[in-house]
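K.L.:
The following comprises the amino acid sequence and a computationally predicted model.
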Amino acid sequence: MKISKSQQNLKNISFENVSLNDFLSLENNMNLPISLFTNSNCLNTLNKIIFFDTDFKNVELKAIESLNVLESIHILYCINLNSDFIQQIISFTKPFKLKSLFMKTKIQIRLLESLLQKSCDYLENIGFKLSMYKSGQLEPIINQCTKIRYFELRRTNNQMSFPALNLIKNFGKTLNYLSIEFCRYSHVSSNDIRLTSSNIFLKLGEILPSRLEYLSLSLMINPRDFNTFLFKIRNIIIKKLLIENLMKEGDLMPYIKEHVMKEKRVRYLAINGGVSENDIKEF
């Protein structure tokens, strides 16, 4: 904290892996080190705040409104984004310029709706576990956000695969980075993972924008579905393509060689497993 206060012309600040209440004794019983934002070193220079894996329990955010040139706030995998936290944001007289929201835990749907209504003009990056919510809950809320560039989707299931695809479709031409990750958990059956992955692959190629900077897929990939997917995206330019096959069977390389390497539509390619030294040289 003393280091932050001593900085001149501070432009960016990041809180990582902390409970903000840990700073109580350093801030004369104020709830949060964000009170340092009222310091003259920050008022007219600080333009970016990043919260990563931060605990917002009993946090007072009002000092953020004192910042005159703040351009973006990024909330990444934080906890206790509860009613008290979001009500403070709603009460701001200035815009709450939330640029990134990656959810580690579920935010109640009414609170999430209020938060996005306050921030939808600024939000560009969003990620969450789709299995946190029921089908039909998220689409009307997130579709308010018309500037989404980065979408990270984790732990979906077969019931939620079509709502997920609808979100991707509705993000339209603004979408530039897409990550779909299906980590395997003991309470999810292999059949559900396979079916979800298949549904995503069969439809995803029809709704992607014409150009992507980044596409990362970690799914149970059936080679036949993968071949169909690559054929459907044959006219899409992808700068970075990352593939992880959670199904430890089936060879994807023949289809990658045919549709990706031969056509040279991907600049950077990363594949987890099943790649030989000759394959790398060929690429």
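P.N.:
Sure, I can see it.
K.L.:
Please count neighbours and contacts with C-alpha atoms only from this point.
P.N.:
Will do.
K.L.:
Give me the neighbour count for the nearest residue to I236 once chain neighbours are set aside.
P.N.:
Nearest non-adjacent residue to I236, counting by Cα to Cα, 6 or more residues apart in numbering: S210, 4.7 Å away. For S210, the count of nearby residues is 15 (other Cα atoms under 10 Å).
K.L.:
List the contacts of S210.
P.N.:
If you count contacts by Cα atoms under 8 Å, 6 or more residues apart in numbering, S210 has them with K173, N235, I236, I237.
K.L.:
Let's see that with 10 Å instead.
P.N.:
G172, K173, L175, N176, I233, R234, N235, I236, I237, I238 (Cα atoms under 10 Å, 6 or more residues apart in numbering).
K.L.:
try this one next to it:
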Amino acid sequence: MFESIELLLQKSGSYLENFGFQSFEIDEDNNNRSEYHLLELESQLLESESLLIESITKYCTKIKFFELLEFNNQNIYSAFNLIVNTEQNLNYLSIDLSYNYGTCDDELSSIIVLRNLGQILPFKLEYLNLSLSIDTFDLTDFEIFLKNSQNTFIKKLLFYNIIEGTREKMGQDGMINYIKKYIMKEERVRYLAFQNNPDNGELFYLEDEVKEFKSHNITIQKYNDLYISFFNMIKND
């Protein structure tokens, strides 16, 4: 099957501009499979995912929109290579853990993204969405991303922290302060959405903060209003 997909990418990859990728899932409720067979299948799927992303990177060099859903610690590095390889055309990027939250090591995967993504972004992006599990008790990795991405102008920037908790527990104010320091004062974003877990509100509803960002030519919007899904991108393309 992989050979057929690779052949298809060889023939048509140069025409593909919108790409969405989601990690394969294993039906662990299947009682006919032993734990050993499940682990073996998981290993095979991880290898197939990495090979597939490598083929996409090799043959699809004109990608403008890339959405990565439910990635794991193995294939994220292959996705980084894809971002570097398509930086001349890449304009929309979404990295999202929220679709299947809690089924993998979300916090470690998020740390890997925050530590490695900023320095490989193109100099200009129309859209960047990061839906991650961010440790709000230690915002070192969040600050690393903001520092490393300072050379990138992002028209629409979205942050969604999928960890549950109150505003204080979530460390929302600390995250906003870092955003002010590295994004607002540099005026390197035009539209911004920042949301913690849905029950805890978002930056859009903090009137004083919205006014402060507005004074730096940054418009705060609701996360869902600014969010662009892969399917909407295809429909409107």
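P.N.:
Structure received. Being a predicted model, the structure only gives us computed values, none of them experimental.
K.L.:
tell me, how many neighbours does the aligned residue in the first structure for M184 of the second structure end up with?
P.N.:
When the first structure is aligned by TM-score structural alignment, M184 of the second structure is paired with M261. M261 of the first structure has 18 neighbouring residues, counting by other Cα under 10 Å.
K.L.:
quick one, what contacts M261 of the first structure?
P.N.:
M253, P254, Y255, R267, L269, D279, E282, F283.
K.L.:
Buried ones among those?
P.N.:
Buried subset of those (neighbour count, 16 or more other Cα atoms under 10 Å): M253, Y255, L269.
K.L.:
what about L139 of the second structure, distance to G171 of the second structure?
P.N.:
As judged by Cα to Cα, to the nearest Å, L139 of the second structure and G171 of the second structure stand 9 Å apart.
K.L.:
of the two, who's got more company?
P.N.:
G171 (18 against 14).
K.L.:
what do we get in the first structure for that one?
P.N.:
Aligned against the first structure by TM-score structural alignment, G171 of the second structure finds its counterpart in G250.
K.L.:
before we move on, what about F142 of the second structure?
P.N.:
By TM-score structural alignment, F142 of the second structure lines up with F226.
K.L.:
just N91 of the second structure next, same as before
P.N.:
Under TM-score structural alignment, N91 of the second structure pairs with N176 in the first structure.
K.L.:
who's in contact with that match?
P.N.:
Neighbour list for N176 of the first structure: 148-151, 208-215, 238 [criterion: Cα under 10 Å, 6+ apart].
K.L.:
Tell me the one among those residues nearest to N191 of the first structure.
P.N.:
For those, the residue nearest N191 of the first structure by Cα to Cα is L215; the value is 24.4 Å.
K.L.:
Map the closest one onto the second structure.
P.N.:
Match for L215 of the first structure (TM-score structural alignment): L128.
K.L.:
hang on, I179 of the second structure packs against S149?
P.N.:
No: at 11.7 Å, I179 of the second structure does not count as touching S149 under the criterion of Cα atoms under 10 Å.
K.L.:
can you list residues touching both of the two?
P.N.:
Residues touching both I179 of the second structure and S149 (Cα under 10 Å, 6+ apart): E143.
K.L.:
L69 of the second structure matches what in the first structure?
P.N.:
That one, L69 of the second structure, aligns with R154 by TM-score structural alignment.
K.L.:
that older thread, greatest separation within the contacts of M261 of the first structure: which pair is it?
P.N.:
P254 and R267, at 18.1 Å, using Cα to Cα across those.
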